[in-house]
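Participant: based on what follows, work out the 3D shape:
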Amino acid sequence: MSFIKSEQIGAVLRLTLDRPEKKNAITQEMYQSLANKINEAASDFGIRAVVICSNGDSFTAGNDINDFANDPQMDEGSPVFSFLFAIHNFPKPLIAAVKGRAVGIGTTMLMHCDLVTANPDTKFSMPFVSLGLVAEGGSSYLFPRLVGHAKAAEIFFTGRTFSADEALSMGLINQISEDELSAAMAFAQEIAEQPPTAVINTKALLKSGSHEALNQVIRAEGELFKMATQSDEAQIAFMNFLAKKSKVK
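Facilitator: Have a look, this model is predicted:
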């Protein structure tokens, strides 16, 4: 069963995280499916923009902890890396519609998006340090450039949750809307009507100053992340996390 739903609406490809019973926690199979669909869209002239959204009450709870604890693949060519490089290198506009919880990769992937809409109730978090891990997805480079070192350090070191209003003030998202998906689709359709080569070239120029540097950061983060997952510190944090989840149930 695929947990990624793909639908083309005019010139817009909509990719939906469709595992609501698990809060859209992302498995390695889901990462690879997303990467494949995004890479295919890059070379499809009929697709002018991609929107990533979700079913259920959460955008994503982040990585599926059980999936990654059993087989943490963080090498180049792994599903996670395939997804990260797909969104980093995607030449066309990438838009996200976010609601509920956006944990870990659910927040870091937004830094690779060109536009993001969010429901007023969205809660963002990057609890990597709290799990004995390090920042991933290029976020150690992109986030401080966006919000400054002090704010980035506060959020990374504490792992605290922040609101849609705070995300808007940071510049992480473009718009807060009660219907975040409709708002994202409106952005996508407006962009899809623009001259496509001009859009692609403008995005390339916007990213030109940091594109290769970010490639190196993503690789370095991946190495440290993989080492961290194998540490006693992370294993204890994982067990504590899973124990808390079981008590909640």
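
Participant: from here on, contacts and neighbour counts on C-alpha atoms
Facilitator: Will do.

Participant: measure how buried Asp232 is and give me the count.
Facilitator: Look at Asp232: counted by other Cα atoms under 10 Å, it has 11 neighbours.

Participant: I have a second one here; can you model it like the first so I can compare?
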Amino acid sequence: MNDVLILDEPRPGICRLTLNRPARHNALSHELVAALLVAFEMVDEDDRFRVVVLRGAGRSFCAGADLGEHFDAAETRPDIGRSGLWERIEQLRVPVIAAVQGWAVTGGFLLAYSCDLIVAAESARFRDTHAALGLLPTGGESQRLPRLVGLTLARELMFTSRPLLADEALRTGLVSRVVPDTDLDDAALSLAEAICQTSPRSVRTLKRLINDGARSDFAAGLRLEAELNGNGAANDLPDAEREERLQRFRETGRV
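Facilitator: Sure thing, here's the model as predicted:
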């Protein structure tokens, strides 16, 4: 990639992306957003990758849009909120795990909860600062956050701009686990490895079903499930990987 985004493959099947602007708390510059979009496109085209881990270098996950870049620009530049980054993560074929330490602020908060799962360090602090700065959201935060944490908490977080600490984020279901800061990388990779052990075809379809279903009503979600499973017939179609998994289950009694 380039200096602002580091890509590596720490374990088979896992693509790890590291936001690498620690001096700016990994604020989202236009260069960084462009690099992320390129990286996600590459992941979608490479069947080797089964899951993505997204993390930030230094003390924070991401401080949101680089407002310094915005205000210093000689001419108006595209709004980070309308960059399509959040939708690209949601539409990615494979799951994305955010490994969050320190601050995840506004656009950085949105970046984290656009991912499929969040593993939080004890130091994690999530905050939406639109109201505190007199701004309005442009990345869909007003619609996404209430669907994740409920209307009441979303209103409080957005109206007051108060931080959401890691333990409260765990209680609300926003994050899947909280670990000591020193264990964050290992915890995220362990979760990624668990996903890699399951069927990639099933996981890809489940991600689509969950994400698309969350944006529609219950009946529409059921119709989509029936469509994608062929009204149950998909489980009976020949599939070498599934047969291998089922045979192993028959022999060992374990999944």
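
Participant: contact partners for the alignment partner in structure 2 of Ala61 of structure 1?
Facilitator: In structure 2, Ala61 of structure 1 lines up with Ala63, judged by TM-score structural alignment. Residues near Ala63 of structure 2 by Cα atoms under 8 Å, 6 or more residues apart in numbering: 24-28, 103-108.

Participant: so which of the residues you listed belong to helices?
Facilitator: 107-108 (DSSP state H).

Participant: with adjacent residues omitted, what lies nearest to Ala153 of structure 1?
Facilitator: Pro144 (8.0 Å; Cα to Cα, 6 or more residues apart in numbering).

Participant: cool, and Leu37 of structure 2?
Facilitator: Here the residue nearest Leu37 of structure 2, using Cα to Cα, 6+ apart, is Leu85, at 6.4 Å.

Participant: didn't the one you found look like it was pressed against Ala35?
Facilitator: No. In this structure Leu85 of structure 2 lies outside contact range of Ala35 using Cα atoms under 8 Å: 10.3 Å.

Participant: contact partners for Val119 of structure 2?
Facilitator: 97-100, 175-179, 184, 187-188.

Participant: alignment lookup: Met170 of structure 1 to structure 2.
Facilitator: Aligned partner of Met170 of structure 1 by TM-score structural alignment: Thr172.

Participant: mind checking how far its match is from Arg147 of structure 2?
Facilitator: Noted for Thr172 of structure 2: a distance of 12 Å to Arg147 of structure 2, by Cα to Cα, to the nearest Å.

Participant: check Arg171 of structure 2 too.
Facilitator: 15 Å.

Participant: map Val116 of structure 1 across to structure 2 for me.
Facilitator: Checking with TM-score structural alignment, Val116 of structure 1 has Ile118 as its match.

Participant: how about that match, secondary structure?
Facilitator: strand (DSSP: H, G, I helix; E, B strand; the rest coil).

Participant: what's the burial count for it?
Facilitator: The burial count for Ile118 of structure 2: 25, using other Cα under 10 Å.

Participant: equivalent analysis for the one 5 residues further on, please.
Facilitator: For Ser123 of structure 2, the tally of surrounding residues (other Cα under 10 Å) stands at 18.

Participant: what does the one 10 residues further on give?
Facilitator: By the measure other Cα under 10 Å, the count of residues near Leu133 of structure 2 is 9.

Participant: with adjacent residues omitted, what lies nearest to Ala135 of structure 1?
Facilitator: Phe128 (5.9 Å).

Participant: show me the residues around that neighbour that make contact.
Facilitator: 104, 134-135, 156, 159.

Participant: now Val179 of structure 2
Facilitator: 119-122, 187.

Participant: what's the single longest helix in structure 1?
Facilitator: helix 211-229.

Participant: what's that helix in contact with?
Facilitator: Residues contacting helix 211-229 of structure 1 (Cα under 8 Å, 6+ apart): 69, 72-76, 85, 132-138, 140-141, 234-235.

Participant: now with 10 Å?
Facilitator: For helix 211-229 of structure 1, contacts defined as Cα atoms under 10 Å, 6 or more residues apart in numbering pick out 68-69, 71-76, 80-81, 84-85, 88-89, 128-129, 131-142, 204-205, 207, 234-235, 237-238.

Participant: next, the buried residues of the helix or strand following that helix.
Facilitator: On the C-terminal side of helix 211-229 of structure 1, the closest following helix or strand by DSSP states H and E is helix 232-248. Using 16 or more other Cα atoms under 10 Å as the test for burial, helix 232-248 of structure 1 gives 234-235, 237-238.

Participant: now, among those residues, which is nearest to Ala11 of structure 1?
Facilitator: Checking these against Ala11 of structure 1 with Cα to Cα, the nearest one is Phe238 at 41.7 Å.

Participant: show me the contacts for that closest one.
Facilitator: If a contact means Cα under 10 Å, 6+ apart, then Phe238 of structure 1 has 65-66, 69, 130-132, 229, 232, 244 as its contacts.

Participant: recalculate using a threshold of 8 Å.
Facilitator: 65, 131.

Participant: how far away is it from Ala69 of structure 1?
Facilitator: 8 Å.

Participant: repeat that for Leu94 of structure 1.
Facilitator: Going from Leu94 of structure 1 to Ala69 of structure 1 by Cα to Cα gives 30 Å.

Participant: with Ser82 of structure 1 instead?
Facilitator: Distance from Ser82 of structure 1 to Ala69 of structure 1, by Cα to Cα: 19 Å.

Participant: quick one, which of these two is more surrounded?
Facilitator: Neighbours were counted for Ser82 of structure 1 and for Ala69 using other Cα under 10 Å; Ser82 has more, 21 against 16.

Participant: can you map out the strands along structure 1?
Facilitator: 4-9, 12-17, 49-54, 94-98, 101-103, 115-118, 123-125, 162-163, 175-176 (DSSP state E).
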